[in-house]
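**Student:** Based on what follows, work out the 3D shape:
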Amino acid sequence: MVTRDTVRGLRAGRRRTDRRFGARLLASAAVAAVTAVPFGLLLILVEGRWRPLRRLDTNAAQRLHEVALHHPAWTRTLHLLSDRVWDPVTLRAAVAVLTVWLLYRRAWRLAAWAAVTAVAGGLIGLLVKAVVERARPALQEPVAHAPGYSFPSGHAMTATTSFAIFMLVLLPLIPRAWRTPCWCVAVFSVLGVGFTRVALGVHWFSDVLGGWLLGLTVVALTAWSFEAWRADAGRGRVPVSEGLEPELTEPAPETGPHTIERGE
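**Tutor:** Okay, here's the model as predicted:
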């Protein structure tokens, strides 16, 4: 028998759920604004050919190009890092392997988050390139060549999304003593990718900055969506320092006809 107290309790619960949903919507809009506004401002400056930014781009390209011309060994190192170690194909393949491992662990939604973040980052980057149609630097005696348009840097954006995926997924498995060094390696790699692209003369500095900002925007929005799902599933929010899904440290469930995903 359903009593009035039960009905009132259900209505109160729905109101609390609605308030939480509204709060998540507002917070999501705030996250989108905080991460997207810097990129939007940069895009306006690039499209408007703002002189201080053009001067910064030109000076950085010319000075680093001179160093590359006079130091062949340095240039070969840049090529190795940019075209092999931090190449977008290499990073996307690593994300694909991570996604397969998550599927094996039956962490379905975390695997979906990793895949969607990586794919969305790549497609959004290509779309913005096609819209902006910015030409790459035209330097005398170039030491490297790259096809397509320049803004934003695909290398910088892929590095940002990929290393964010690695860290946010794998943090629960990393001992606390090693987390700061791992974050340092991730940040160094993202910054290093951008530097190699400017030093090789295939991107302007603002291209790289745009790739970083756009990559952060994509990660912030998809991570927020994942956190919203955790709230709806009753798992609660966790600090970024613990990764997106701390439950990943639990043993993978046994496969079987009645197996369900952890936490459901």
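
**Student:** From here on, just use CA atoms for contacts and neighbour counts.
**Tutor:** OK.

**Student:** Please enumerate the helices of the stretch 101-250 of the chain.
**Tutor:** Assigned by DSSP state H, counting those that start in this stretch, the stretch 101-250 of the chain shows helices spanning 108-132, 154-170, 176-199, 205-232.

**Student:** Identify each buried residue in the third one, please.
**Tutor:** If I follow you right, that is helix 176-199. 179, 186-187, 189-199 (16 or more other Cα atoms under 10 Å).

**Student:** May I see those residues arranged in TSV, with distance to His65 as well?
**Tutor:** Converted to TSV, those look like this (distance: Cα to Cα, whole Å):
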residue	distance to His65
Arg179	36
Ala186	26
Val187	24
Ser189	21
Val190	21
Leu191	18
Gly192	16
Val193	16
Gly194	14
Phe195	12
Thr196	11
Arg197	11
Val198	8
Ala199	6
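
**Student:** just these now: which is nearest Glu227?
**Tutor:** Nearest to Glu227 among these, counting by Cα to Cα, is Arg179 at 21.0 Å.

**Student:** ok now do the closest one, which residues does it touch?
**Tutor:** Counting by Cα atoms under 8 Å, 6 or more residues apart in numbering, Arg179 makes contact with Leu171.

**Student:** For Val67, see how far away it is.
**Tutor:** 35 Å (Cα to Cα, to the nearest Å).

**Student:** The structure of the following sequence is requested for comparison with the preceding one:
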Amino acid sequence: MTGRPTPAVLPPPLRAWLGLIAALAALVVVTLGVLYAGHSEPGRVDRWVVEPTADSVRPPWRYVALATDFWGEPAGAATLVVAAVAGCLLLRLPRGAVLVVGGAGMTVVTTTLIKPLAGRTIHGDGNLSYPSGHTGFFTALALVVALLAAGRLGLGRKAATLLVLAVALVAGAAMGWAQVALSAHYATDVLGGWCTALAVVPATAWLVDRSADSLADRAADAAPRGRR
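**Tutor:** Okay, here's the model as predicted:
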């Protein structure tokens, strides 16, 4: 087999730690979903953080929130995904390109499927709010970029873990703030979306690596027979 194998999107030093974090995040998503199932009012935690209203944030910060929210809307999200995929292909990271689409896509699909199961609404107008798809998507994409950066830089376990969690926290906090500020979600909806990304992306990255390694092994086994 010629050429170098493509680098893993889930760096080996992070597999155990992110596996544990993913499991805990999934537990949080389920727990919050059960606690707020069928609710249409903010919970105690939501009131403690901030209860979203139509004028939770006024200009100029409202414009900042609207600009941030755009990147979770279909047009903005598609732009980010295309840019990330293009960057991966330019850097010759085919697994990364697959993870960008798979990680972000699976996170959005997961939040979409959970919403009718949880049945939580906001403002009593029937809009399903748990978990936040905007927060989930933005966090997922940031997680993918952080994972690829950690692998490309060859960071050790501690540095890589710190980078991935810091990027996820900043991205989730930014989009989560925008969602609460614009009265689109409660704080616990945002937390659910953030944890959904933390649960889905590592699992998707593991599947991408397993699938790519399997295909590479099959190609390597078939190569000698093809030369005969």
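
**Student:** Need the TM-score between these chains.
**Tutor:** With the length set by TM-score structural alignment, normalised by the length of the second structure, the two chains reach a TM-score of 0.67; 198 aligned residues with a Cα RMSD of 4.1 Å.

**Student:** coming back round to it: between the helices of the stretch 101-250 of the first structure, which gets nearest to Val37 of the first structure?
**Tutor:** Val37 of the first structure lies closest to helix 205-232 among those, at 9.3 Å (Cα to Cα).

**Student:** So which other helices or strands are in contact with that closest one?
**Tutor:** Other helices and strands packing on helix 205-232 of the first structure, by 3 or more Cα pairs under 8 Å, 6 or more residues apart in numbering; DSSP states H and E, are helix 4-47, helix 51-70, helix 108-132, helix 154-170, helix 176-199.

**Student:** Which among these is found nearest to Ser82 of the first structure?
**Tutor:** Going by Cα to Cα, the one of those nearest Ser82 of the first structure is helix 176-199, 6.1 Å.

**Student:** How far away from the center of its chain is the closest one?
**Tutor:** From the chain centre to the centre of helix 176-199 of the first structure is a distance of 13 Å (Cα atoms, centre = their mean, to the nearest Å).

**Student:** likewise stretch 114-130 of the second structure?
**Tutor:** Put simply, stretch 114-130 of the second structure sits 20 Å off its chain's centre (Cα atoms, centre = their mean).

**Student:** how near is the spatially most central residue of the second structure to Trp177 of the second structure?
**Tutor:** Centre of the second structure computed as the mean C-alpha position; nearest residue by Cα atoms, centre = their mean is Ala140, 1.7 Å away. From Ala140 of the second structure across to Trp177 of the second structure, the span is 16 Å (Cα to Cα).

**Student:** same deal with Ala216 of the second structure?
**Tutor:** 43 Å.

**Student:** do the same with Val144 of the second structure
**Tutor:** For Val144 of the second structure, the distance to Trp177 of the second structure - Cα to Cα - is 21 Å.

**Student:** can you check Ala104 of the second structure too?
**Tutor:** Distance of Ala104 of the second structure to Trp177 of the second structure, given as Cα to Cα: 20 Å.

**Student:** just Val101 of the second structure next, same as before
**Tutor:** Taken as Cα to Cα, the span from Val101 of the second structure to Trp177 of the second structure is 25 Å.

**Student:** Tell me how many other residues surround the aligned residue in the first structure for Leu99 of the second structure.
**Tutor:** Aligning on TM-score structural alignment places Leu99 of the second structure opposite Trp113 in the first structure. Neighbour count for Trp113 of the first structure, taken as other Cα atoms under 10 Å: 20.

**Student:** Same question for Thr117 of the first structure.
**Tutor:** Residues lying near Thr117 of the first structure (other Cα under 10 Å) number 23.

**Student:** Let me see the contact set for it.
**Tutor:** Thr117 of the first structure touches 161, 165, 218-219, 222, counting by Cα under 8 Å, 6+ apart.

**Student:** Same list (the helices and strands packed on helix 205-232 of the first structure) but as a markdown table, adding distance to Gly148 of the first structure.
**Tutor:** Below are those laid out as a markdown table (distance: least, Cα to Cα, whole Å):
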| stretch | distance to Gly148 of the first structure |
| --- | --- |
| helix 4-47 | 17 |
| helix 51-70 | 18 |
| helix 108-132 | 8 |
| helix 154-170 | 10 |
| helix 176-199 | 14 |
